[in-house]
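> After the sequence you'll find the predicted model.
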Amino acid sequence: MELFRSQIDAIASESYEQFMDHADANFRQSISQDQFGALSESLSPRLVDGYQSEYLGALNQDGFNVHLWKMTLASSDSDNLVKMAMRENEIAGFWIQ
């Protein structure tokens, strides 16, 4: 849960370095600083308004441990599904749907 919060805080504060702090080499190569900037620019204002999260569990998929959260932004009535894929204690993927 701590790593999830760190990733969300990195998006809210627009910190690419913090977002990539626990990323594996493939994840680092797949998301450029510009791509992260576009993501955080659109989500940061809504995250700063506050959010609630609920851990839903984990799945084992093709060698990855994929953790799932339900996240509800204070500024929205809709829920988001957040997925964080882990392998060998490093983030291999992070999605907000």
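That came through fine.
> only C-alpha atoms for contact and neighbour calcs from this point on.
Fine.
> Show me what the longest helix seen in the chain is packed against.
What stands out as the longest helix in the chain, according to DSSP state H, is helix 33-48. Packing partners of helix 33-48 (3 or more CA pairs under 8 Å, 6 or more residues apart in numbering; DSSP states H and E): helix 2-12, helix 16-20.
> any chance of the ones you listed in TSV, plus mean neighbour count?
What follows is those, written out as TSV (neighbours: other CA atoms under 10 Å):
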stretch	mean neighbour count
helix 2-12	17
helix 16-20	17
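> here's the one I want to compare it with:
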Amino acid sequence: MGWCFARLIAPLARSRMFHAALLFAFASQPGWAQAPPQIETTMNNMLAAIQAGSLADFIAAGNASFQAGMTKAMLDTVNVEFAPRLKQGYTSTFLGIVKQQGYTVYLWKLEFKDGKDDRVVTMAFKDGKVGGFFLR
């Protein structure tokens, strides 16, 4: 009976393994996506500017509205909260792109080495300039 059961279950097990492999392949696919190198560099530069507390570097890639709307006090608030965590190290994982109100919005997951809550970076681009940058 054991042999017969094994012969019946083997195709089912292979089928389940195949479906599991297929599911894994499709579920993992967003991780294969990458932001364009220029966009990735801009995000990394902005995180470095937060860490350094440099308003000039933070707004350098921004459009006129972004540059006018960002103040040193606003950056200092973000710096106090995130600079220590950024300095300890983090890993960024590109999540994808959404289109919103004429902007191309790029999303990354930030996993900090301190083991505390992750954050999502949202960076909105239009006409080659940053129009918004958020750490949620």
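Arrived safely. Here the structure is a predicted model, which means the values were calculated and not measured.
> Quick one, which of the helices and strands packed on helix 33-48 of structure 1 gets closest to Trp95 of structure 1.
Nearest to Trp95 of structure 1, of all the helices and strands packed on helix 33-48 of structure 1, is helix 2-12, at 10.7 Å by CA to CA.
> what's the mean deviation for the closest one versus structure 2?
Compared with structure 2 after fitting, helix 2-12 of structure 1 has a mean deviation of 0.7 Å; criterion: mean CA distance after the TM-score superposition for structure 1.
> Figure out how far that helix is from the centre of its chain.
6 Å (CA atoms, centre = their mean, to the nearest Å).
> Provide a list of residues in contact with the residue nearest the centre of structure 2.
For structure 2, the residue sitting closest to the mean C-alpha position, by CA atoms, centre = their mean, is Trp108 at 0.8 Å. With contacts defined as CA atoms under 8 Å, 6 or more residues apart in numbering, Trp108 of structure 2 is in contact with Ser92, Thr93, Phe94, Leu95, Gly96, Val120, Val121, Thr122.
> Which of those are still contacts in structure 1?
Contacts retained in structure 1 from the contacts of Trp108 of structure 2 (both residues aligned by TM-score structural alignment, their matches' CA atoms under 8 Å), given in the numbering of the listed structure: Ser92, Thr93, Phe94, Leu95, Gly96, Val120, Val121, Thr122.
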